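A.B. asks: this is a predicted model, with the sequence first.
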Amino acid sequence: MTNYLFPLLTTVARYAKARFVQKTYHTEAAQEHFLLKLLQNHQDTELGRLYGLRDIKTINQFCDRVPILPYSSYEPYTNRIFQGEPNILTPDPVVYINLTSGSTGAKKLIPVTKRFQNSLKQANLASMGFLADALSNKKRKFGKLLLTNSVELLGRTPGGIEYGAASVGVLRMGKFLYEQIFTNPFETLLPNDSLVRHYICLLFALCNRNLRGVIANFPMLVLRICDYLERYGEELIIDLEKGTIANWLDLEPELISRLQSKLIANPLRAKELRHILNSEGRLTPKFIWPNLSFVATARGGTSDFYFERFPSYFGDTPVFGAVYSSAEATFSIYPDLDADGSILAIESGFFEFIPEDQWEAENPQTLLPTEVKVGEYYRLLVTNYSGFYRYDIGDVVEVVGFYNTAPLIVFRYRRGGILSATTEKTTEYHVTQVMEDLQKEFGVFLEDFCITLSENIVEPYYLVNIELRPGEKIDNPQSFIASFEVKLKEANMSYSVKRPNNFISPPRLRILAAGSFAIVRQRQLAKGVPDSQLKFPHISGDREFLAGLVVEREVMLPGDLN
């Protein structure tokens, strides 16, 4: 099957891409067709009857009659679906419930039907078509991939519906396809423990010298794969050489038996890897998989901060964004390697854009995809087969161009993710830009960072909390925090206006002990956030977010007397 699956899959994907590209010449018509077909399908659901979907015949009628709503307005309905009630938001049976991670807000229940899943699958196929063509243009090949996501379900609802992370549902429902395109067996994704799962995924992936791609939800998780590879290189080589699975891994005997039956001793490959380990001092993807074609992970938002560290692990291997998506929707499709702009997924949802001057309006006026302007920021609304209409997820995107008549968008930040000592509204995008520039200016790599607020709320100031990578140091930390001040003023005009007038006191730098952000992530995991869905916030208005961490040094600006 595998011998001809990739050419067949590539052919299907290129067809999906061509179909999608054709529709981008007629974005308005494609969007209208999607919406009216969806409304007809959903007209007799409980929410469909409430909004009179049967009588809506145009986009304007839809926008006039259906309100813009956040998740909280849908929660009573999703709770009933969780209990097993049918025909609430969708006419089709709910086959799975996506439970969002809750790492950037409250957890949400998103009903998944086969029709909803199929609508998103079209975007995934088109994305794969773009990837296949992009790789071909660069004389690179598509082939076996490494994925380390967990496939553990969180449970079953009282109505008998399986629920868990969105990626878990996708992998479980697409198990056959997974088994064909990924190099590590499906069973390697079963352990819940992150270290155990990554170890056995890497063990099987190391067997394949011709691995073509590494996939993870977020860049931080790609770096975690690299960290495990570096940390356990010697143990992995020993297991590969002998065809064994380390006995210190906490695995069920039955699973060990299943994995052992698929693992074959490979002393020649182990010898090659040991030579790399001895000569380079560590195992990294660029050396152990010389034919690696791409890394697939999320772009936009805070991704660029982590991409700064990619070359040391991946060399010049390109990064592909695949799709910009969430548990609720797929928003856009990436057309090329190393591209930040992605094409609005006009086959997978009906989209509206709220311009900045309407963000505080009680009934904001929206724009259609063909009406947006390059360089402007918008809140994104989606209507799709999940049963959510004009749903305000809170994402803010920038329009960076057009692909034919469809907008190219970049995710910038989550609207709720704003830091304000007064009313300056500093975003993750602002601080990420600043910290990227600071790393370059001072020639230093940070393990991670988070900007929080001082305990003093009368004369508040920013705390720039950083953890340095092992072996890194800042020779002049006072210059570092001074440069942070200058760059943040440039990035956020509101901060620039409020700082000199003493509405906000001077920022302070806090250098945290090694391992600090690993502790913070463990705290989030302990709250039930799946490790493959973990999104680490780089700003937090919670003054207790970093409580208990060891501060090795606190640095003030000259003249700061607070």
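C.D. replies: Ah, there it is.
A.B. asks: can we go C-alpha only for contacts and neighbour counts from here?
C.D. replies: OK.
A.B. asks: I figured N124 was touching V323, is that so?
C.D. replies: Yes: N124 is in contact with V323 according to CA atoms under 8 Å; the separation is 7.0 Å.
A.B. asks: give me the common contacts of these two.
C.D. replies: Shared contacts of N124 and V323 (CA atoms under 8 Å, 6 or more residues apart in numbering): I333.
A.B. asks: these two: who's more crowded?
C.D. replies: Neighbours were counted for N124 and for V323 using other CA atoms under 10 Å; V323 has more, 26 against 22.
A.B. asks: now do the same contact list for the spatially closest residue to the more buried one that is not a sequence neighbour.
C.D. replies: Nearest residue to V323, sequence neighbours excluded (CA to CA, 6 or more residues apart in numbering): I333, at 4.5 Å. Contacts of I333 were listed using CA under 8 Å, 6+ apart, and they are A123, N124, A126, S127, G321, A322, V323, Y324, S342, I343, L344, A345.
A.B. asks: the same query, at a cut-off of 10 Å, please.
C.D. replies: By CA atoms under 10 Å, 6 or more residues apart in numbering, the residues touching I333 are 17, 20, 123-128, 130, 321-325, 341-346, 408-409.
A.B. asks: for V196, give its distance to V112.
C.D. replies: 30 Å (CA to CA, to the nearest Å).
A.B. asks: cool, T104 as well?
C.D. replies: In this view, T104 and V112 are 21 Å apart by CA to CA.
A.B. asks: between these two, which is the more surrounded one?
C.D. replies: Shown here are T104 and V112; by other CA under 10 Å, V112 has more neighbours (24 against 14).
A.B. asks: make sure the more buried one is actually in contact with P91.
C.D. replies: No: in this structure V112 lies outside contact range of P91 using CA atoms under 10 Å: 11.4 Å.
A.B. asks: in addition, the following structure is provided for comparison:
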Amino acid sequence: MIGESIKKYLAIIWAKNQVKKSQDFKLNAVENQEKLLLNLIKTAEKTLFGREHQFENIKNIQDFQNQVPIADYEDLKPYIERIKKGQANILWTGNPEYFAKTSGTTSGSKYIPISKEGMPYQTGAAKSMLFHYIAQKNNADFVNGKMIFLQGSPKLEEKFGIKTGRLSGIVAHHIPNYLQKNRLPTFKTNEIEDWETKVDEIVKETEKENMTLISGIPPWLIMYFEKLIERNGKKITQLFPNLQLIITGGVNYEPYREKMENLLGGKVDILQTFPASEGFFAFQDDFKKDGLLLQTNHGIFYEFIPLEFYGKKDAPRLTLKDIELNKDYALILSTNSGLWAYSIGDVVRFISKNPYRILVSGRTKHYTSAFGEHVIAFEVEEAMKATVEKHSAQITEFHLAPQVTPKNGELPFHEWFVEFEKEPENPELFKKTLDEEMRKRNSYYDDLISGNILQPLKIIKLNKNAFQDYAKSEGKLGGQNKIPRLANDRKIADFLEKLKAKN
């Protein structure tokens, strides 16, 4: 017990010192970002990409924007192919330390390079997040309990002479030694590829442990918690009375909050994060407030394209000094792993400038605009959250798709596929409220309804586990896989339609 007390005390002292050191990057983000870009350019000057884009002539941000166009994975793929063939100094100096393998839609599997310089920032951001939490809470009790991250397999393949695997699996090899003995599940369980089998084994390994920190994306946390409750007949905080902290990311937590609180059955602190294979961009530095602190000193230079101009020729490329609050921007990255003016596909919205805090408001490819309304994820998630609260309902998941050609000559409409955990007492009133909340958040949608171009939305109630069934059908059950909340086509909707509840 004395050893545990000393460990907690030292953790608090260390955390407060680290948070104090972080004040500089929070206060000088604009200046630091330009210096960071020029350092990246200087380091990569002699690479193939640097030579082709005349890095030696770049003296400022404007030069960079003039010489390096916005790119996606398809644009960088020829360089990645050279790296696969064993060529060095292509996008960044030397060879990548890892390839993070992600599933793409147009490109098949994507291989995102992570350099030896980039890897420490992936783990460093996670540490910084915990330091901020400990310092704010003035409590580090969780360090003496067991911790779990619901993640992909840590098993790495040697591909093209480079260690390759899912990001979460790569990160598993960089857990500090002082946390390894507290970490679950076992390496053997973590290697299980079938997600349902893996979760069953994790439940068995953890149900009798003193769990104090649990991390993962919301849908899979829910799956884990439900299995624990089913086996033990207790809410999570009864089963794990010392559970202090849940760390989540990948999707917006808010639509899951009510269901999570129900499963937890008691107070647990929640920290939200914004990590990706391309970098760890932001984390919630104040667990009592909305917004994720943008990591402006972590080897990534950021640009922002106003969403309404994204994909258009000569779209403005803004930097931190240019951004406005409560406006949606496509996120563009240049990194110390050799991604240059790279469009990651995420959309962010700033809610603070001092320091710079963001919300992840959607994906550039995930929207509904069959009628010119350009509805984004943030709008549908906020509308659903408000509606659920007003009607004391709970949802497991939902998906929105346009119905352009309804039967019987009806007006077109937005169709919402909803898997309810707890249904509203008055489904018609729930539907009406959801439509009103959407009209408040998107003026184009409001105009389409007012002008009788669209009829009010419709809701299709789905069977339990409908979204898990869809994920299985796509081979995307578990890990960091997530289902789009909205689409501009009916690919997902057509599958979900077959899972309509009978009552």
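C.D. replies: Great, that's in hand. Since the model is a prediction, treat every value here as computed from it, not as a measurement.
A.B. asks: drop the TM-score for these two in here.
C.D. replies: For this chain pair, the superposition-based TM-score is 0.89 by TM-score structural alignment, normalised by the length of the second structure; 492 aligned residues with a CA RMSD of 2.7 Å.
A.B. asks: anything in contact with each of V112 and P91 of the first structure?
C.D. replies: Residues within reach of V112 of the first structure and of P91 at once, by CA under 10 Å, 6+ apart, are Y385, G387.
A.B. asks: just give me the match in the second structure for D336 of the first structure.
C.D. replies: Superposed on the second structure with TM-score structural alignment, D336 of the first structure falls opposite D286.
A.B. asks: what is the neighbour count of K267 of the second structure?
C.D. replies: By the criterion of other CA under 10 Å, K267 of the second structure has 11 neighbours.
A.B. asks: now the equivalent of it over in the first structure: which helix or strand?
C.D. replies: Aligned by TM-score structural alignment, K267 of the second structure pairs with D316 of the first structure. Counting by DSSP states H and E, no helix or strand carries D316 of the first structure.
A.B. asks: list the contacts of D316 of the first structure.
C.D. replies: K286, S293, F294, F310.
A.B. asks: switch to 8 Å and redo it
C.D. replies: Counting by CA under 8 Å, 6+ apart, D316 of the first structure has no contacts.
A.B. asks: repeat for V444 of the first structure
C.D. replies: Applying CA under 8 Å, 6+ apart, the residues contacting V444 of the first structure are L468, E472, K473, I474.
A.B. asks: let's see it at 6 Å
C.D. replies: Not one residue lies near V444 of the first structure by CA atoms under 6 Å, 6 or more residues apart in numbering.
A.B. asks: from N210 of the second structure, how far off is the residue nearest to L264 of the second structure when sequence neighbours are not counted?
C.D. replies: With sequence-adjacent residues excluded and distances taken as CA to CA, 6+ apart, L264 of the second structure is closest to I236, at 4.6 Å. According to CA to CA, I236 of the second structure stands 12 Å off from N210 of the second structure.
A.B. asks: those two - which one has more neighbours?
C.D. replies: A direct count of neighbours by other CA under 10 Å for I236 of the second structure and N210 places I236 higher, at 24 against 18.
A.B. asks: map the more buried one onto the first structure.
C.D. replies: Matched to the first structure by TM-score structural alignment, I236 of the second structure sits across from P285.
A.B. asks: same question, L486 of the second structure
C.D. replies: So L486 of the second structure corresponds to I539, using TM-score structural alignment.
A.B. asks: can you tell me the closest non-neighbouring residue to that match?
C.D. replies: Using CA to CA, 6+ apart, the closest residue to I539 of the first structure is I451 (4.7 Å).
A.B. asks: same deal with F240 of the second structure?
C.D. replies: M211 (5.8 Å).
A.B. asks: residues near that neighbour, how many?
C.D. replies: Residues contacting M211 of the second structure under the criterion other CA under 10 Å number 26.
A.B. asks: from P219 of the second structure, how far off is it?
C.D. replies: M211 of the second structure is 19 Å from P219 of the second structure, by CA to CA.
A.B. asks: same check, this time on A487 of the second structure
C.D. replies: Taking CA to CA, one finds A487 of the second structure at 19 Å from P219 of the second structure.
A.B. asks: also A11 of the second structure?
C.D. replies: Relative to P219 of the second structure, A11 of the second structure is positioned 31 Å away (CA to CA).
A.B. asks: out of these two, which sits in the more crowded spot?
C.D. replies: Ranked by neighbour count (other CA under 10 Å), A11 of the second structure and P219 place P219 first, with 24 against 20.
A.B. asks: what's the first helix or strand after whichever strand or helix holds the more buried one?
C.D. replies: Per DSSP H and E, P219 of the second structure falls inside helix 218-232. Later in the chain than helix 218-232 of the second structure, the nearest helix or strand by DSSP H and E is helix 236-239.
A.B. asks: which of the residues in that next one are buried?
C.D. replies: Of the residues in helix 236-239 of the second structure, I236, T237, L239 count as buried by neighbour count, 16 or more other CA atoms under 10 Å.
A.B. asks: returning to what we had before: ok, the residue nearest to F240 of the second structure touching K146?
C.D. replies: Yes: shown here, M211 of the second structure and K146 form a contact pair, counting by CA atoms under 6 Å, at 4.6 Å.
A.B. asks: what residue of the second structure matches up with V151 of the first structure?
C.D. replies: By TM-score structural alignment, V151 of the first structure lines up with S153 in the second structure.
A.B. asks: check contacts around its match.
C.D. replies: G169, N190, E191.
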